[in-house]
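Asker: Got a predicted structure plus its sequence, pasted below:
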Amino acid sequence: MIPESADVVVVGAGPVGLAVAAGLRLHGHSVAVIDKQAEGANTSRACVIHPRTLEMLDEIGVTKRLVDEGLELEEFAVRDADRRLIPVGFADLPTKYPFITMIPQSSTERILLNRLEELGGSILRPYSAAAVTQTADGAEVTLDSGDVIKARYVVAADGMNSTVRELAGLKMPGNTLQLSCSLFDIRVDGGLPLDEVALYFSNAGLLVVAPLPDGTFRIVAETPDAPEHPDAAYAQQMLVSRGPRKTQPKVTEVVWGSRFRIHERVADQYRAGRVVLAGDAAHTHSPAGGQGMNLGLRDAVTLAAALASALTHGDEADLDAYATNSRAEAVRVIGLAHRLTRLANLPRPLRQVRNTIVGLAGRQEKVQVKFAKQLAGFPER
């Protein structure tokens, strides 16, 4: 049943929307979550959660569940075939969670939804926001069903092509790169490490190989001509041309696959009155470094606390701080992903020179530690 009112309407029930809603319920506030899909997605998509994100998700009580169900990895490496250019270890980082957790996005969403339901929340499906009207003391969200929900705040967590962002008059300028990404999960007959995420800087282009808890491997390949449905032959060709040489992994199955264009965009502002942006509605960038969902989840935890403060005390200082500070972090993360993507896609004649320079720099411990902290989410710690 659609409520007539709620403290907050959250549009979008992906990981970001679910985390915002769980955080609000934890603070005792009513929240209406709407999503246009009839049911949650069941593909893996984003699959890595970094240390800083795990720390913050502790605040809404889901970190242990994610870690227990995921695969803990302490190693990341930038590679050229079998050679490590930059070894990156997380084990010595100053955090309670000195590792990355590999877990399919579908599992992350299920865990977040379970937590939301434990806290008395639910999702209204399938509904879209058709209009958002701001009032003196809040906003009204008109659904495509014609129903209207009155709220004090509205959270746009409805993705890169956010309807709510457009309705609020907020802009998200940026670039669409002349690159697409092939994204797929495979099964292999040996040949790939189970204890490391590898970012390959090959002559043929960028390749990411990451193990998942069920024994499959996530593959991300940046290419100008990614197929809509990659098959085993395509996956094998990506590994042969860009991945390890000595071990010669053999692809036995493509479990799931997709493609997408790379966009580098960040909203000019994260807030317009009673409407606040979070996740891909506020920022999007290259998958290099696996930062996208992590940035969105950190948005969500921070935003939930800021909204709770505004709702309880009538003080929007934390909300303003969220809009400023989270945008600044997005700019930093987009810069990191941009540099990795540009490095990976230098003109071919320069790629071996690049690898030689990166390999020399990567021998320095301070470079390794700095890179680890950037990936982990706390570059200044």
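Answerer: The structure has been received and is ready for your questions.
Asker: okay, CA-based contacts and neighbour counts for the rest of this
Answerer: Will do.
Asker: what kind of secondary structure is the residue nearest to residue 175 when sequence neighbours are not counted in?
Answerer: Nearest in space to residue 175, with sequence neighbours left out and distances taken as CA to CA, 6 or more residues apart in numbering, is residue 264 at 5.2 Å. At residue 264, secondary structure determined by DSSP: H, G, I helix; E, B strand; the rest coil is strand.
Asker: ok, residue 264 to residue 358 distance?
Answerer: 24 Å (CA to CA, to the nearest Å).
Asker: ok so, going back, contacting residues for the residue nearest to residue 175?
Answerer: 174, 175, 176, 177, 283, 284, 285, 286, 334, 338 (CA atoms under 8 Å, 6 or more residues apart in numbering).
Asker: Narrow the residues you listed to just the buried residues.
Answerer: 283, 284, 285, 286, 334, 338 (16 or more other CA atoms under 10 Å).
Asker: tell me which of those residues is nearest to residue 212?
Answerer: Nearest to residue 212 among the buried ones among the contacts of residue 264: residue 286, at 20.5 Å, using CA to CA.
Asker: and residue 67, what element?
Answerer: helix 63-69 (DSSP states H and E).
Asker: could you point out which element follows that helix?
Answerer: strand 71-73.
Asker: Check which helices and strands that next one sits against.
Answerer: Other helices and strands packing on strand 71-73, by 3 or more CA pairs under 8 Å, 6 or more residues apart in numbering; DSSP states H and E, are strand 100-102.
Asker: Second structure follows, compare the two:
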Amino acid sequence: MTKLPAAADVVIVGAGPTGLTLAASLTAGGADVVLLDKAAEGANTSRAAVVHARTLEVLDGLKVSGELVKRGVIVPTFTVRDRDRVLLSVPFDDLPTAHPYTLMVPQNVTEEILLGRLRDLGGQVHRPYEAVAVAQDEAGAIVTTSTGESVRARFVVGTDGMHSVVREQAGVGFTGDSYAQSFVLADVRLDWELSADEVQLFFSAAGLVVVAPLPGGRHRIVATVDDAPEHPDAGDVQALLDARGPQKTPARVREIVWSSRFRVHHRLADHYRAGRIFLAGDAAHVHSPAGGQGMNTGIQDAADLARRILDGTEDGYEAARRPVAAGVVEMTDRMTRAATAGNPAVRALRNTALAVVGHNASVRQKLAMRLSELTVGH
């Protein structure tokens, strides 16, 4: 445990991808930053694994995109199938960017690279320090930790997740709801005969399953179920693939590397700022994992807020970023409800509509721009 300084320009609470991006960006710009996290060490699980083109553009400014690409898997296509039938294929290789693809890289690797860059810039994460109170006055804000130590700063930023202490202390509402179903998340070693350069979403009468490549020959599996086991095992994942995945070339699960379950909320902070306090990442918005938008939106929040704090235009942060998150919450909610439709007639209509869309190059390009989040930056 490193001793906390008494004061800083900015105190950031939460050292996930959003907090690390914010801290590194501010430090690179010459700001004095204190980054706190209540965990004794960083995450060692893969969790969020999709890094989109716009996020890679943003992280080019921190000089970390190259290392992320080197350690990830480039995936140029997103495909939607009804079991063996291809309904829609969305290519990313014509996108107007230096990164015309989706990158699959485990979240712990993303955090490791961002932390390395922060350290190169002279910064660090202060662990384990749990923020328990945030107060503010005209001169700034004070964060008090569970150790009784306090740090005064010009600004405090909550990047401390869905259950944000900073957001609660600031009195900012978190409006929304949760989905009835739970999600299975698993990283597996798999005998898989379909394309290794696609993220594939399978529809079926039993529900959906997503299969995506990861580094090291692994695959990420995501599926909705009514009540997921706490730690899904190989049998659980195999049953999901048997019921929802390809039938002509069935997959076989050889090993579970890591698995978890989670429930998904769709919520948006009523405000992104309360006086000297700002919110970013999951502290400001949470939504369905459909499209892999969450971590990406948070990293982009961080880059925008860092630039604004450095050039004194922080008053524009909420107006710039809250509508983006509102759009993501709406889009992922529509995607999730369409993907989890239980009525056979609704499913048939959905599949027909997707097949029609799949034959329209202009619509496919618009979908690629939206999923890659390039509509935000271009």
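Answerer: Nice, I can see it. Since this is a predicted model, take the numbers as computed values, not measurements.
Asker: circling back to that earlier point, what are the contacting residues of the helix holding residue 67 of structure 1?
Answerer: Here helix 63-69 of structure 1 has contacts from 54, 55, 57, 58, 101, 103, 108, 111, 213, using CA under 8 Å, 6+ apart.
Asker: What does residue 164 of structure 2 correspond to in structure 1?
Answerer: Here residue 164 of structure 2 is matched to residue 162 in structure 1, going by TM-score structural alignment.
Asker: Can you show me the helices along structure 2?
Answerer: Using DSSP state H, the helices of structure 2 run over 17-28, 53-60, 65-71, 107-120, 165-170, 234-244, 294-311, 317-339, 344-357, 361-371, 374-377.
Asker: and the longest one, what does it pack onto?
Answerer: The helices and strands touching helix 317-339 of structure 2, judged by 3+ CA pairs under 8 Å, 6+ apart, are strand 252-269, strand 285-286, helix 294-311.
Asker: In a markdown table: these, plus distance to residue 337 of structure 2.
Answerer: Shown next, in a markdown table, are those (distance: least, CA to CA, whole Å):
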| stretch | distance to residue 337 of structure 2 |
| --- | --- |
| strand 252-269 | 12 |
| strand 285-286 | 16 |
| helix 294-311 | 17 |
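Asker: Looking at the ones you listed, spot the one closest to residue 340 of structure 2.
Answerer: Comparison of these against residue 340 of structure 2 by CA to CA identifies strand 252-269 as nearest, at 13.3 Å.
Asker: which part of structure 1 lines up with the closest one?
Answerer: Under TM-score structural alignment, the match for strand 252-269 of structure 2 is residues 250-267.
Asker: can you check stretch 24-37 of structure 2 too?
Answerer: Going by TM-score structural alignment: stretch 24-37 of structure 2 matches residues 22-35.
Asker: from what I can see residue 48 of structure 2 touches residue 293, true?
Answerer: No - contact status for residue 48 of structure 2 versus residue 293: not in contact, 9.2 Å apart, counting by CA atoms under 8 Å.
Asker: From residue 304 of structure 1, how far out is the match of residue 164 of structure 2?
Answerer: As defined by CA to CA, residue 162 of structure 1 lies at a distance of 19 Å from residue 304 of structure 1.
Asker: So for the two, which residue has more residues nearby?
Answerer: For residue 162 of structure 1 versus residue 304, neighbours defined as other CA atoms under 10 Å are more numerous around residue 304 (26 against 19).
Asker: ok, and the closest non-adjacent residue to the aligned partner of that one in structure 2?
Answerer: Using TM-score structural alignment, the partner of residue 304 of structure 1 in structure 2 is residue 306. Nearest non-adjacent residue to residue 306 of structure 2, counting by CA to CA, 6+ apart: residue 26, 5.4 Å away.
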